[in-house]
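Trainee: got a structure for you, letters missing:
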């Protein structure tokens, strides 16, 4: 993965018509992928822990903060949080690829300073399979 601008990472929400809408003006975005393990060490193991290949639960988490740049994006995020529904999200990472899957908003924060802009942050947790498509070089 070559050096790329953080502004080019996009968090997008399915628009219901086969496309995606960028969600707000996110200034920072973070994603993490994790995989649990299943320990299968037994009495005849050679003294090292043994793990079941592909045995653990995989998960993806995405978080970001920034500014809502239109009322529709703010309303969709708020609505999804309060309904608890899963929706298809896409995270585009230039030079790496795209992650697409069902996510649930698990955290939605709003903040603002007296002489500054109002901002928001959100956290998404995967709620099913997440597919990965590598970036084309």
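Mentor: Sure thing, it's come through. Being a predicted model, the structure only gives us computed values, none of them experimental.

Trainee: only C-alpha atoms for contact and neighbour calcs from this point on.
Mentor: OK.

Trainee: How about residue 124: what's its closest non-neighbour residue?
Mentor: Spatially, and ignoring its direct neighbours in sequence, residue 124 is nearest to residue 105 (4.5 Å; CA to CA, 6 or more residues apart in numbering).

Trainee: Can you report how many residues lie near that neighbour?
Mentor: Residues lying near residue 105 (other CA atoms under 10 Å) number 25.

Trainee: From residue 44, how far off is it?
Mentor: Distance, residue 105 to residue 44, using CA to CA, to the nearest Å: 45 Å.

Trainee: Would you map the helices across this structure?
Mentor: Secondary structure of the chain (DSSP state H): helices at 71-83.

Trainee: Take this one as well and set it beside the first:
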């Protein structure tokens, strides 16, 4: 698995949530960072003589994507905003600049919109996995 370094171009498509989903493009987005986490389950007890012991095969894995871009008002950007407000998980396909894709369900845990007078509107979003993620 190779994810790109920060600041790379990508295509983000998010599902409209319908039974036969349509994936809407979130325009003007760039991947600015990512984090893969794995929290293990510790089961150490007094009989372990001070050695740490983990529960085999248990734990919590997650992928967090940090995105930023110019806000262009696309249908995909409005859907991302609506999902951030509602806290709903959504299907997501993030295609990276070398044709690798990240697929899974995500929640928008942060969406920040900024705009100075006479400047473009920008946004930053943090998406966190809400189920299994496939990178291929």
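Mentor: Here it is on my side, so go on. Just so you know, these numbers come straight off a predicted model, no measurement behind them.

Trainee: Residue in the second structure paired with the residue nearest to residue 124 of the first structure?
Mentor: Aligned by TM-score structural alignment, residue 105 of the first structure pairs with residue 108 of the second structure.

Trainee: What residues does that match make contact with?
Mentor: For residue 108 of the second structure, the contact set (CA atoms under 8 Å, 6 or more residues apart in numbering) comprises 80, 83, 84, 87, 89, 125, 126, 127, 128.

Trainee: can you do 10 Å?
Mentor: Shown in contact with residue 108 of the second structure (CA atoms under 10 Å, 6 or more residues apart in numbering): 64-65, 80-90, 125-130.

Trainee: Quick one: residues contacting whichever residue in the first structure pairs up with residue 79 of the second structure.
Mentor: Aligned counterpart of residue 79 of the second structure in the first structure: residue 76 (TM-score structural alignment). Residue 76 of the first structure is in contact with 13, 23, counting by CA under 10 Å, 6+ apart.

Trainee: Distance of the residue nearest in space to the middle of the first structure relative to residue 11 of the first structure?
Mentor: For the first structure, residue 62 is the residue whose C-alpha lies nearest the centre (CA atoms, centre = their mean; 2.7 Å). Counting by CA to CA, the gap from residue 62 of the first structure to residue 11 of the first structure is 9 Å.

Trainee: shared neighbours of the two, which are they?
Mentor: Residues touching both residue 62 of the first structure and residue 11 (CA under 10 Å, 6+ apart) are 29, 30, 89, 91.

Trainee: Which residue of the second structure is paired with the third one in the alignment?
Mentor: Applying TM-score structural alignment, one finds that residue 89 of the first structure aligns to residue 92 in the second structure.

Trainee: Distance check, the closest residue to that match other than its chain neighbours against residue 44 of the second structure.
Mentor: With sequence-adjacent residues excluded and distances taken as CA to CA, 6+ apart, residue 92 of the second structure is closest to residue 14, at 4.5 Å. According to CA to CA, residue 14 of the second structure and residue 44 of the second structure sit 41 Å apart.

Trainee: which of these two has more neighbours?
Mentor: Between residue 14 of the second structure and residue 44, residue 14 has the larger neighbour count (other CA under 10 Å), namely 25 against 14.

Trainee: I'd guessed residue 13 of the first structure sits against residue 73; true?
Mentor: Yes. With contact defined as CA atoms under 10 Å, residue 13 of the first structure counts as touching residue 73 (9.0 Å).
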